[in-house]
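below are the sequence and a predicted model for it; my questions follow.
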Amino acid sequence: MSRLIINKLIYKIQTQGGEAYGAEVPFKTGLNIIYGPNSVGKTSIVTGIIYGLGAEKGLGIFKTIQNPFKPEFYKSIEGKPVKTSYLLLEISNGNEVVTIFRYIRGTDLSIAAVKRCSADQFNETQASEKLIIAGEGVFSEKGFQHFLFGFIGLKEVELPTYEQKLSKLYFENILPLFFVEQRAGWSQIQARQVIRYNIKDVRKVAFEYLFGLDRFQLHLSEIRMKDLETRLRKLREELSQKEDNLLIIANAEKNDDMLLVDTSRIGKAGIYDYINYLKERYQAETVAINSLSSDSQAFEASNTKLRDTLKTVDFQLRKVTEKIEKISAEISGYERYLDRIQINKYKNKQLKKIREFSTELNIKTCPVCEAQLTASEDNECVLCHADLSKKISTPDQNLEFLEDEENTFKKVIAQRLLDRRKLFEQRSGFKERITELESQLEHQTTTYAGRELAQLRERILSADAFHKDMEKFTRIAARWEDLKPLRQDVKIAQKAHDELKEEINGYAQTENDTTIIDSVRQFVQSNVGSLGLFKGNKELIGQIRVDATDYYTPYLDNFDIYNISSSSDNIRIILSYYLALLQTSIEQKNKPGIIHPHLLILDEPKQQNLDNASLVDAITLIKTIPTDESQVILTTYSEVPGDREKFAADIIYEMTSDTDYLLKHQPKAPQA
């Protein structure tokens, strides 16, 4: 059985001046009334519970930069800027207690810390787990919703969206079935349902999920059908692509998974009939060739010799061409080296002139390094302060070496150019030989004497054409046969898809679903009567229906149930419905599919025109629900004298006046 019990909520606020404010609200099972006039902080307690559960989207907050709290929680309180603020929310699943830490103003609003202890022991408990509570990753291994679903006993499920994709069902999707928010929540049932995930019929799906309806399996079946559709599409695309390729190659069309080829020889025929025709014609041509081949043996021997010679000469031509390319690359390298020698010779000649000028002009310092040009200093270069101990050569020595290098490489280049010219001559000879052999072969082939050879050539060409086509269409037929397993996969997937679609379209409400929905309807009818609705026309109460027609919400066939009377009646219908959901979850608790957390949070129904008498009736009705199996949190207030005493025993937190605010000054700063 799924349970979510709120045990305690603690607020801690620290100003920049070091002053502390806060509040501590304890809860119990059964009815919990938070009592006080307007604008003192009742709703802030509900906001803290929802925010601590990471479900602020259920408050209409969709960005972390938005803050669901009033400014005194995160901006300034009593004119003092807030430095940090956070809450501690202690919850239980009936067996285990954990406390959730979350910043309201602090370093990271998207992370929550969870400790397996009570809120009072939070600071003393070392072990904690940091979880992603907002943004991407809330259902990851370190996601808060992944933790919360497991803690409460909820199943993680994916559901189809309107974009033909899948989406997780989030906590904020089921929250509107046990939380009525003050501003929009009393306008209609599931008013704060989060639809931005685009889950199909999310209001209906959330109800079916929370109450374990067999109909919910239809949505899972839709997911399976979507997977099958995706698989079927891929299989069909693969099959179509492969078949189309073969149809184009074979110039054929498909007929009942068989290839019908369109031929120039016999017209349209099945591929196997055409292959048999080609085999017969090839055999006939082979017999004719054998009878004519005896006269052509000498011719064939000569032709073979010429072809072999042609192959040899062609090979020699390729080798000579490779050598020419290699020598050309070598010569280019030598020429580039000679260019560098010329550059170096020019530089050394310039250096030599500068040195001569230094003597003629009586220059005493080097123009490069400004060192004294003293000839007696053996270890210094006269011109550029070079260290003679490193044996750096003089410009004259460099020029002598470069001249020698230049002469050497010029000789090498001349020799390689000569080698290349010889190879050019060889290549020309090979080309001429190839031309000669090709001419000879062509002449011998075309001028062979006798009508027999001409017939032989025609037979050979014909047989060759038949053989090529026979091999081609045999390969195509084999590849077409290889597609049989893929066609079978398509048929199996299609059959499974059709069966699943038939199952979905033919769904009939099960006995389990009927029992649960009837329970909700009966409780709604009973609660409507207890809250004094339709007093003048009690027959309407018995006509109230609840089914999948309108997201499992109450309706009348001939009337708009929400506009049949006053706005106060509308609130009473919504209140009757939410109490009916809680009552049904308890009555049907032994059904394994029901995962309603047995929690109901009602924020200020009286501010939405619920009269005092109906408020008292609602509290009286709530008190009939088993205390140990449920928890109802109700924020309210009544100006009528004597009303408070009627439910004083269930007030767990009270703000006694319009100046008795929730957040109160504390003597010490909070420890974060």
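Arrived safely, thanks for sending.

from here on, just use CA atoms for contacts and neighbour counts.
Noted.

what is the neighbour count of Lys323?
Counted by other C-alpha atoms under 10 Å, the residues lying close to Lys323 total 15.

then Asn38?
For Asn38, using other C-alpha under 10 Å, the count is 15.

repeat that for Glu425.
Glu425 has 11 neighbouring residues, counting by other C-alpha under 10 Å.

quick one: it from Phe315, how far?
Per C-alpha to C-alpha, to the nearest Å, Glu425 is found 16 Å from Phe315.

now Leu235
50 Å.

do Gly267 as well
Gly267 sits 46 Å away from Phe315, going by C-alpha to C-alpha.

and what of Leu402?
For Leu402, the distance to Phe315 - C-alpha to C-alpha - is 43 Å.

Ser167 now?
To Phe315, Ser167 is 68 Å away according to C-alpha to C-alpha.

longest helix in the protein, by residue count?
Criterion DSSP state H: the longest helix present in the chain is helix 297-360.

elements contacting that helix?
Other helices and strands packing on helix 297-360, by 3 or more C-alpha pairs under 8 Å, 6 or more residues apart in numbering; DSSP states H and E, are helix 395-446.

so the helix or strand just after the helix it packs on versus helix 395-446, what angle?
Using DSSP states H and E, the helix or strand that directly follows helix 395-446 along the chain is helix 451-482. For helix 451-482 against helix 395-446, the angle by axes from the mean of the first three to the mean of the last three C-alpha atoms, to 10 degrees is 110 degrees.

how far is helix 451-482 from where the chain is centred?
Distance, stretch centre to chain centre, for helix 451-482: 53 Å (C-alpha atoms, centre = their mean, to the nearest Å).

what of stretch 602-609?
Relative to its chain's centre, stretch 602-609 lies at 42 Å (C-alpha atoms, centre = their mean).

can you tell me what sits against it?
Stretch 602-609 is contacted by residues 43, 46, 179-182, 186, 567-568, 571, 612, 615, 632-637 when judged by C-alpha atoms under 8 Å, 6 or more residues apart in numbering.

ChimeraX command for the buried members of the residues you listed?
A single ChimeraX command selects the buried members of these (16 or more other C-alpha atoms under 10 Å):
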select :43,46,179,180,181,182,186,567,568,571,615,632,633,634,635,636,637
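
now, which of the contacts of stretch 602-609 lie within helices?
The helices, defined by DSSP H, take in Thr43, Val46, Ser567, Ser568, Ile571, Asn612, Leu615 from those.

another one to put next to it:
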Amino acid sequence: MFKINKLRVEILTDKSENINDLYGFEFSFNQGFNIIAGPNSRGKTTINSCIYYALGMEELLGAHNEKALDKALKEEFSIHTHEEVNYKVQFSKVLLEIENDQKKISCLERYIKVNNDGSKTTNIGVYHSTLENLYVEKNTNTAHEIYFLNSRGNNDDPNGFYSWLGDFAGLVIPSVSNSSRSSKYSPLYLQIVFSALFIEQTKGWSEFFATMPFFGVTKAKEKIIEFLLDLNEISLSTQKDILNRDKDLILEQWTRKVKSFSYLEKQSNSTIINIPQALTIDKTQIEKISVVFSRSEEEEEKISLPDIITEKEILVRELENKPLTTIKENREEAILEYNTQKNKYSELKNYVDKFENKLNIEFKQLDNLNTQLNIINSEIKDHLNLKKVFSENIINERGANHCPTCSQEVSTNLISTKNIRIPQLTLDENTNFLRSQKKLIESSLLSLKSTINEKEVLLSYFQNSIREKEILIKSISKDLISDDRAFSESDIVRKLQLEREIENLTNLRISVADLKSDLENLATKYHNNTIKINNLGESEKEDEKILEDFEKSYKDLLFNFGYESNEKFKISINRKEPFKYFPVYKRFKDDTLPQSIRINSSASDFVRNIWAYTLSLLIRGNNHPGLVLFDEPGQHRTNLNSLKELFKSCSHITDRQTIIFTSIDKQFNDEGEKLDLEILINGLNKSNYNLIQLDNVQKVIRKL
């Protein structure tokens, strides 16, 4: 665990007389409950965002690096004295003093606006010193390191900041299953964990862990809870995720193998029966798969593959032993055979033409998918280049914002957010979305290519069949126009074709046997996979005890905060999917269809849910980093009594740190109640909270 001791921002301006003439702010925080209160537009958001930024968590605010910060910290700000004076920012940085439960203190230093000395906003400096002694100790070579952010490996590389922060806070970050990693595993990224700790004002009150970034972690919200509460299930569930992914792959392969039988059917004009569509581990079900042929289209009588091979072998032997006949002797038989083969040829030719047209359409689909894939790859490349542009601070140079492509000036905020609320995705969120689209297209391409390859093989077979019929028809036709005394060639051609048919049927028998063997291997893999999953077992009894304590804490807090949407016995922490580890509404105790607490609560009551849930994780979480930050918890017409209870509950949490940013003296519900700070803190033990009250007139940035 760790706590925040001090926050300091230093700004060098165009009006600074020397490099020691700095502007900014500095605040101290205590263990336990901290309140930052003030009227709107006085700097609460600026202070709040600086904490996020100093800890490398600005991604939870929807942006990377200094883009998440207010322009007052990186461009210009004003100070009102007798008149308004504007100051242009030349250089700025934030410093945050933190302390872990081993009493070890470190000071984090991160630049906001840099000069040309090589400093980067993508790095965080860590000094092993208090903030007070930092500058004195710098002169005596205070030990410090530089750690990187916003790059691959920042959670598990020893030089990554989140790796250092996890170690400092005493957190053993587990490996979890990750669909975006080729290794199938990744760390449980700290940015994901902190979405359960830091509740920001814009999106944070709309859903549990609403600001959680996407990194491909499987069931990320469940993993957060398992980690914070130190459940045994986190190691089991990670293994289950991998095994379930393997299970899905086995089922997918089974479906493909079953589909292969249908292509063999078309290729051989046969029927393959007793194919188990669903995966089975019963070997006898697989052994029952067999091939049959119809005697004719009119007859329902079926003949098995071994029998039809035997019949054709007998016909070959008969033709071998048959004496040569003249055309005259075979004329009537030849005319009948000619008409029969002509009709079969026409039917087959029409079918193949339609088949080939459909195949050409699939080739066009393949071209379209490849074009889409190229576009997606190009967009991903553009996003990565843009990310580099922002991370290297290319746009923000010499106090002006210019597009690096066309050199036109651009505003820091393209859309004013005063009266408009438009969801904005970060570059990383866009890139992750594009990568997910790429995976979908690649999956479609793989499936389509497989289908096309199979159909090309089938088309080749059809074309060969057409050629064979053309040879036979040509041979019979030649007999019909030849001298009656000449020997017939059709028997010889027929014998050769029968031999080819026997060869094809033999290959069919081998192919079916191979597919049956493949199904048996998949069934064995599935069986072994199921055993491994079952051996993992369910959550142990210790997990259930932890969840019971967590649920009790959550429900007690929830109803203390004035929750009214449902009765207490209808609310619980769900143990299984859906909504695993999250509050649900149940009509009765054994209700098998739990419903989301969000859709079964009023807007203000759902905010109370987030208060209670977040604080319960703080209180009960053995792996909790030890602090919670609420930005403007008085959302969606909550009432003053509820807020007062929230402040009271936070003041009772003395062994961990809570920080609340709240506006004051503004109406915040339909009853006309105002956020009265005196009412909120009335009755609290003064030793149990630290109040930072901002000026009613001046903004937070001033001369240091």
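That came in fine, so what should we check first? The structure displayed is predicted, hence computed values, not measured ones.

if we can go back for a sec, quick one: the residues in structure 2 that the longest helix of structure 1 pairs up with.
Alignment of helix 297-360 of structure 1 against structure 2: no match, by TM-score structural alignment.

now the angle from that helix to helix 451-482?
For helix 297-360 of structure 1 against helix 451-482, the angle by the same axes, to 10 degrees is 70 degrees.

so how far is helix 297-360 of structure 1 off the chain centroid?
58 Å.

now stretch 83-91 of structure 1
33 Å.

looking at the ones in helices among the contacts of stretch 602-609 of structure 1, spot the one nearest Ser128 of structure 1.
Among these, Val46 lies closest to Ser128 of structure 1 (C-alpha to C-alpha), at 24.8 Å.

corresponding residue for that closest one in structure 2?
So, by TM-score structural alignment, Val46 of structure 1 is matched to Asn48.

against Asp248 of structure 2, how distant is that match?
Taking C-alpha to C-alpha, one finds Asn48 of structure 2 at 44 Å from Asp248 of structure 2.

sorry, back to before: and Ser167 and Phe315 of structure 1? which has more neighbours close in?
For Ser167 of structure 1 versus Phe315, neighbours defined as other C-alpha under 10 Å are more numerous around Ser167 (15 against 12).

next helix or strand past whichever strand or helix holds the more buried one?
Secondary structure from DSSP H and E places Ser167 of structure 1 in strand 166-168. Using DSSP H and E, the helix or strand that follows strand 166-168 of structure 1 in sequence is helix 171-174.

relative to the whole chain's centre, how far out is that following helix?
Centroid separation between helix 171-174 of structure 1 and its chain, computed with C-alpha atoms, centre = their mean, is 22 Å.

same question for stretch 549-563 of structure 2.
31 Å.

what does that stretch contact?
568, 571-573, 605, 608-609, 611-613, 615-617, 620, 641-643, 645-646, 649.

of the residues you listed, just the buried ones, ChimeraX syntax please.
Selection of the buried residues among the contacts of stretch 549-563 of structure 2 in ChimeraX, burial being defined by 16+ other C-alpha under 10 Å:
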select :571,572,573,605,608,609,611,612,613,615,616,617,620,642,643,645,646,649
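
which of the contacts of stretch 549-563 of structure 2 fall within helices?
Among those, the members found in helices (DSSP H) are 605, 608-609, 611-613, 615-617, 620, 641-643, 645-646, 649.

any idea how far Glu129 of structure 1 is from Ile199 of structure 1?
Applying C-alpha to C-alpha, the value for Glu129 of structure 1 to Ile199 of structure 1 is 31 Å.

more neighbours: which of the two?
Between Glu129 of structure 1 and Ile199, counted using other C-alpha under 10 Å, the more crowded position is Ile199 (24 against 12).

if I look at the closest residue to that one other than its chain neighbours, how far off is Arg203 of structure 1?
Nearest residue to Ile199 of structure 1 in three dimensions, chain neighbours excluded: Thr161, at 4.2 Å (C-alpha to C-alpha, 6 or more residues apart in numbering). Noted for Thr161 of structure 1: a distance of 13 Å to Arg203 of structure 1, by C-alpha to C-alpha.

for the stretch 201-350 of structure 2, what spans make up the helices?
Secondary structure of the stretch 201-350 of structure 2 (DSSP state H, counting those that start in this stretch): helices at 220-228, 233-268, 283-287, 305-321, 327-391.

now the fourth one on structure 1. Mean distance?
Compared with structure 1 after the fit, helix 305-321 of structure 2 shows a mean deviation of 4.1 Å (mean C-alpha distance after the TM-score superposition for structure 1).

who's in contact with that helix?
Under the criterion C-alpha under 8 Å, 6+ apart, residues 290-293, 491-492, 495, 498-499, 502, 505-506, 509 lie in contact with helix 305-321 of structure 2.

contacts only, for the match of Val46 of structure 1.
With contact set as C-alpha under 8 Å, 6+ apart, Asn48 of structure 2 has these partners: Asp631, Phe661.

who's more crowded, Thr161 and Arg203 of structure 1?
Using other C-alpha under 10 Å, the more surrounded residue of Thr161 of structure 1 and Arg203 is Arg203, with 23 against 17.

thought Gln190 was touching that one, still the case?
Yes - Arg203 of structure 1 is within contact range of Gln190, at 7.1 Å (criterion: C-alpha atoms under 8 Å).

before we move on, back to that, pull the most distant pair out of the ones in helices among the contacts of stretch 549-563 of structure 2.
For these, the maximum inter-member distance is 24.8 Å, found between Arg620 and Asn641 (C-alpha to C-alpha).

got the contact list for Gly204 of structure 2?
Shown in contact with Gly204 of structure 2 (C-alpha under 8 Å, 6+ apart): Ala210, Thr211.

the one 5 residues further on too?
Contacts were defined as C-alpha under 8 Å, 6+ apart; by that measure Phe209 of structure 2 touches Ser195, Ala196, Ile199, Lys221.

over to Tyr507 of structure 1?
Shown in contact with Tyr507 of structure 1 (C-alpha under 8 Å, 6+ apart): Arg215.

checking it next. Helix, strand or coil?
Each residue gets one of three states, and Tyr507 of structure 1 gets coil by DSSP: H, G, I helix; E, B strand; the rest coil.

buried ones in stretch 78-98 of structure 2?
By 16+ other C-alpha under 10 Å, the buried positions in stretch 78-98 of structure 2 come out as 78-79, 87-98.

how far off centre is the longest strand along structure 1?
Among the segments of structure 1 that qualify as a strand by DSSP state E, the longest is strand 80-92. In terms of C-alpha atoms, centre = their mean, the centre of strand 80-92 of structure 1 is found 34 Å from the chain centre.
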